[in-house]
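Engineer: next comes the sequence, and after it the predicted model I'd like to discuss.
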Amino acid sequence: MCGIVGIIDLEKTVNPDILLKMCQLISHRGPDDSGIFLENTSKFSIGLGSLRLSILDLSLAGHMPMKNRTGDIVLVYNGEIYNHNDLKVDLEKREYLYHSRTDTETLLYAYEEFGLDCFKKLNGMFALAIYDRINARVVLARDRMGIKPLYYFWNGKRLIFSSELKSLMTHPDIIRKLNPKALDLYLTFGYVPSPYCLIAGVKKLLPGHYMVLQEGILKDIPFWTPTLSIPNPDLRDDRQLSEQIRATLDGAVETQLMSDVPVGIMLSGGLDSTIIAAIASRKQLNSLHTFSVGFETGKSRMEEMYNWDSFYAKKVALKLKTQHHEVLIKDDSTLIQLLEKLLFALDEPVWEPSYLSIYAMSILAKEEGVKVLLSGDGSDELFGGYPWYLGATTLEKYERIPFLRQPLRLASSILPSSIFHKKVTDLYLKYRQPNYIKYLQNYSHFKPSSLAKLIPRATEGVSVVQEFLDLTLKPVKEAATADQFAFADLLLWVREHFNQRIDRMTMISSVEGRVPFQDNSIVDMALTIRVSRKFKGTEQKTLLREAYKDILPDFVLNRPKRPFAAPGKAWLEGILNEYALSQLNQSSFKGLGLFDGRAVESFAYPFLRGENSHYEENEPFISIWNLLALTIWLKQWNISS
């Protein structure tokens, strides 16, 4: 687990001072070792930098940049390759001699032996850069699930890349200007999906892709294209599916316990993290460390709601006999400083503040000497963990009924406000609409009318979002609606949001975050199972529950689903209220021609002042956090439009 940077200049020599400054800004990613590589060739000048967090083979044998035996290949790398021992056996048979126990050396030899095909063989999380002297080329690559980040800038003369945006921004070629298309996507989803970046000219390498710079041409090539696979005909019943899930997940967790340093679990006491903890506790020879987070909000109802995780985590830890640690995030003035610090660490804003919880657990883990943390992110999207998947199946049944739109419209307009009214309205808005519109109905943070007031432009934003979702859903356009939603959630919510927050929050703490549910074997298997088989009635994740019901306590199996969240609404109404009012005003958006500052103020102030009767349910909390995170970020980065 490390941080990497690089500059490839086709015109002039790489400035080592800039390269060193880029490294310094991400030193938290690799406090154990560092190194740079510089070389001038007839084709280009190259500089590579590495910051190392030692997880496998803690000796200097794992130093990077790492060269192969002839010195023709140079590698900098961030991540873990979980199948590296299997690859190592094969490579040693091909007479590659190892000088360390690192997976870095396995990557180096895999590229030397298999070339660009090596990325298809990797099971793990990684972002890497390879300098290939023989072929006079530079290769960048990123893992299938985008667990490890890689930002880059290319202007036809220079390729600049880094694990984090703040490091990339030190280069004088990059101007602090806002990308309007990325902004539209952020305001819609509350995060910025690849390949977009909020900084104009900067991109994120797409997950499952590699790039080759050769002869002055930069090519972007996928090595993994996700889609819904044909179900395995040999798996005829749910029992067989559950057995396969258990065997595969057991193997993934065992593999991801690979470490020469202590490993712990982020434990919420929910189904997913408890399964990982239960598997790990059986595999670990030493007592397993588990970590949870609680909140002090000053509001008893909110504290009870958001401390369910810590309550259940304690019960699970007692059952599994782990070394359990809990951290409390207090409702005091330090929360503002922490919020600002972590939003900067995230590189790009995200709407919901659960990243504070991950950071708090990561810091506690570091204090306890634990350098690796496992998380349950990805399970809901892979195994049918959200009620809207069941809702999508129900929606398809209603769509078979002709002439239903007008009755739904009428019912939506005359029914009194209630949960039933909300469901009828949701059905009316989705009925026989394209699936990208249905998806937006689930996830968009603003109603179109609200967004049009905040950013008074043409319909460019709508077209950007539509084009992006159409492209995302294209590989599964013939699938059932529920399968399309789950597929999009996996590619967007997990790859582009969850993985951003866990990488930045663990790495700023110099801790490695791992996500066993996103192991290649789990993802490949789950994509062969239709969502309709992952439910039983209204019960979510039935197959996963069945797979582990013999080792999980009933209070976990029967626990109602709750999101992994922080008390953002309580904070906006309490300790952060005056702060939010001071941020979401006209002056904050002055000079940013994209926004109507008065509209932002008139949108946010009624809710923040307790005058929220004119809002639809949920819109203010979500959208105001969206705007607040963006406003703080714009000021921190001094961005212009």
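Structural biologist: Ah, there it is. Predicted model only: the values in this text are computed from it and were never measured.
Engineer: going forward, measure contacts between C-alpha atoms and count neighbours the same way
Structural biologist: Noted.
Engineer: now the strands: where do they sit in the stretch 151-300 of the chain?
Structural biologist: Assignment of strands within the stretch 151-300 of the chain using DSSP state E, counting those that start in this stretch yields the ranges 151-154, 158-162, 202-204, 209-214, 217-222, 263-266, 289-296.
Engineer: other SSEs contacting the third one?
Structural biologist: Same thing as strand 202-204. strand 151-154 (3 or more Cα pairs under 8 Å, 6 or more residues apart in numbering; DSSP states H and E).
Engineer: run through who's touching the strand it packs on.
Structural biologist: 159-165, 168, 174, 201-205 (Cα atoms under 8 Å, 6 or more residues apart in numbering).
Engineer: residues of the strand or helix carrying residue 361 that come out buried?
Structural biologist: Assigned by DSSP states H and E, residue 361 belongs to helix 355-367. Within helix 355-367, the residues scored as buried using 16 or more other Cα atoms under 10 Å are 355, 356, 357, 358, 359, 360, 361, 362, 363, 364, 365, 366.
Engineer: relative to strand 289-296, how tilted is that helix?
Structural biologist: 140 degrees (axes from the mean of the first three to the mean of the last three Cα atoms, to 10 degrees).
Engineer: just to check, residue 399 is in contact with residue 430?
Structural biologist: No - judged on Cα atoms under 8 Å, residue 399 makes no contact with residue 430 at a distance of 9.3 Å.
Engineer: tell me which element residue 89 falls in.
Structural biologist: Residue 89 belongs to helix 84-93, assigned by DSSP H and E.
Engineer: so which elements touch that helix?
Structural biologist: Against helix 84-93 (3+ Cα pairs under 8 Å, 6+ apart) you get helix 103-114.
Engineer: ok, and the closest non-adjacent residue to the spatially most central residue of the chain?
Structural biologist: Centroid check for the chain by Cα atoms, centre = their mean gives residue 499 as the closest residue, at 2.0 Å. Residue nearest to residue 499 in three dimensions, not counting chain neighbours: residue 147, with 5.2 Å by Cα to Cα, 6 or more residues apart in numbering.
Engineer: next up, a structure to set beside the first:
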Amino acid sequence: MCGINGIVFKNISLKNLNNNKVNEMNNKIKHRGPDDDGIFIDEACSLGMRRLSIIDIDNGKQPIFNEDKSKVIVFNGEIYNYKELMSSLKNKGHIFETNSDTEVILHAYEEYGSNCVEFLHGMFAIAIWDIKRKELFLARDRIGKKPLYYFNNSSKLIFGSELKSLMIHEEIKKEIDSDALENFLRFYYIPQPLSIIKDVHQLMPGHYLKYSIETNKIEINKYWDVSKERKTEIKNYDQIKKDLKIEMTNVVKERMISEVPLGAFLSGGIDSSIIVGLMSSISEDPINTFTIGYKNMKEYDESELARKVANLNKTNHTELFIDFNNLNDVIEEITNNMDEPFADSSAIPTYYVSNLTKNHATVALSGDGGDELFAGYNKYTSSYYQKYYSRLPFFLRKNIIENSLSLLPSDNRNSITSFGTKAKKIY
């Protein structure tokens, strides 16, 4: 998983020659990178990282420098097209000392500056320090798979992969951000760039941040967003299905690049089953799959479906059955690892399946995000009906329909009240 930390000291005259703080920050996220750690320190900046070794295990230790030692990088994530980028950069005269994707990012920054992120295909949180210019570059991947928090005041810019690293600094007050709390109570999570801690922000997905000691200014820019252009209507459904399979196969193959054991979370649903099927078609050896089942809760148990998918693809399948009566054993650890309030009950089975997987594989693919990309939840239909509902006369909507629905309890246990619950989401 890995994690990064850093401090930029805006007053260089203070002579930052003490690495205790960045070491302490690293220790707070040891769980993210149990294999290795590293620090860089000069009079203006401290960088730290914890490493989970995936690519170039022997030579990929961070921080990593460029050829003339004028720039240094720490990085959390994986760049899937790093080999192609490395070849291109070598043709431009860049010299590499490792075979790691981390060094590729640094040379891409040398070549393209802030635009380097547009060439990166992967998930990442990046910190690059320009030693000569005294400039910091932070970047986060397009969807925000990798977290990156930061705090800025008149004397320091502090950043890290987790809030618990930042909270060791006395400059950061242990105060709840009221806007973040309000959003959590409304949406059951905290939307970015807010964090639960006042004055601590998250770098938005698809954004990069630059800070220069010389100008003492933070510059944040968006480098990517979902295209809002209207696409051509799909007319050839069969061709679209073929194209989608090709695209899915390619992205799964990219994510199987690893020097450590691979696996997959398998729930038995459409998303994870497709990924397991594609992994099996790509791999020469049986892949490892992992499933969580529920004791005495058959209405939620999908282990039988997962077992059928595993048998179909001839995977090395491992199951663990959990009993929610024993949640007290793990609930404190789960909440401690969250950093922020997060009201998604799936965090519990995710913890269990991750714990199960780590004994057999270092990297695991999952089907997370499939429902969001393909509108797999029924709740997404509410936005479709909202545009038609809004065209009804105001009197009809407010005085008749909504007043009538308000009399129905929010209850999914029978068809009548369940209809009322769903209908209320339209207005």
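Structural biologist: The structure has been received and is ready for your questions. Everything quoted here is computed from the prediction, not taken from an experiment.
Engineer: can you give me the TM-score here?
Structural biologist: The TM-score (TM-score structural alignment, normalised by the length of the second structure) is 0.92; 417 aligned residues with a Cα RMSD of 2.0 Å.
Engineer: for the residue nearest to residue 499 of the first structure, helix, strand, or coil?
Structural biologist: Put simply, residue 147 of the first structure is coil when judged by DSSP: H, G, I helix; E, B strand; the rest coil.
Engineer: any idea how far residue 122 of the second structure is from the aligned partner of it in the second structure?
Structural biologist: Residue 147 of the first structure maps onto residue 145 of the second structure when the alignment is built from TM-score structural alignment. Noted for residue 145 of the second structure: a distance of 9 Å to residue 122 of the second structure, by Cα to Cα, to the nearest Å.
Engineer: show me what residue 64 of the first structure lines up with in the second structure.
Structural biologist: By TM-score structural alignment, residue 64 of the first structure lines up with residue 62.
Engineer: what about that match, how many neighbours?
Structural biologist: Here the number of neighbours of residue 62 of the second structure (other Cα atoms under 10 Å) works out to 22.
Engineer: what of residue 287 of the second structure?
Structural biologist: Residue 287 of the second structure - counted by other Cα under 10 Å - has 22 other residues nearby.
Engineer: ok, now which ones touch it?
Structural biologist: 262, 263, 264, 279, 280, 315, 316.
Engineer: alignment lookup: the last one to the first structure.
Structural biologist: Just to be clear, that refers to residue 316 of the second structure. Going residue by residue (TM-score structural alignment), residue 316 of the second structure aligns to residue 323.
Engineer: quick one: residues contacting the residue lying closest to its match once chain neighbours are set aside.
Structural biologist: Nearest non-adjacent residue to residue 323 of the first structure, counting by Cα to Cα, 6+ apart: residue 289, 4.7 Å away. Residues near residue 289 of the first structure by Cα under 8 Å, 6+ apart: 263, 264, 265, 322, 323, 324, 325, 370.
Engineer: whichever of those end up buried, select them in ChimeraX.
Structural biologist: Buried subset of the contacts of residue 289 of the first structure, written as a ChimeraX selection, criterion 16+ other Cα under 10 Å:
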select :263,264,265,322,324,325,370
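Engineer: work out the gap between the helix holding residue 361 of the first structure and the centre of the chain.
Structural biologist: Offset of helix 355-367 of the first structure from its chain centre (Cα atoms, centre = their mean, to the nearest Å): 17 Å.
Engineer: mind giving me the packing neighbours of that helix?
Structural biologist: With contacts defined as 3+ Cα pairs under 8 Å, 6+ apart, helix 355-367 of the first structure has these neighbours: strand 289-296, strand 323-330, helix 334-345, helix 499-507.
Engineer: what range does that helix cover in the second structure?
Structural biologist: Aligned using TM-score structural alignment, helix 355-367 of the first structure spans residues 347-359 in the second structure.
Engineer: again with stretch 454-461 of the first structure
Structural biologist: Using TM-score structural alignment, stretch 454-461 of the first structure pairs with nothing in the second structure.
Engineer: repeat that for stretch 193-205 of the first structure.
Structural biologist: Using TM-score structural alignment, stretch 193-205 of the first structure pairs with 191-203 in the second structure.
Engineer: pull out the buried positions in that stretch.
Structural biologist: Per 16+ other Cα under 10 Å, stretch 191-203 of the second structure contains these buried residues: 194, 195, 196, 197, 198, 199, 200, 201, 202, 203.
Engineer: those residues into TSV, with extra columns for distance to residue 210 of the second structure?
Structural biologist: Shown next, in TSV, are these (distance: Cα to Cα, whole Å):
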residue	distance to residue 210 of the second structure
194	19
195	20
196	24
197	22
198	22
199	18
200	17
201	15
202	14
203	11
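Engineer: which helices and strands does the helix ranked longest in the second structure pack with?
Structural biologist: Counting residues, the longest helix found in the second structure (DSSP state H) is helix 237-255. Contacts defined by 3+ Cα pairs under 8 Å, 6+ apart place helix 237-255 of the second structure against helix 270-282.
Engineer: which helices and strands sit right next to the helix it packs on?
Structural biologist: If contacts are counted by 3+ Cα pairs under 8 Å, 6+ apart, helix 270-282 of the second structure sits against helix 237-255, strand 262-265, helix 303-313.
Engineer: I appreciate the help and will end here.
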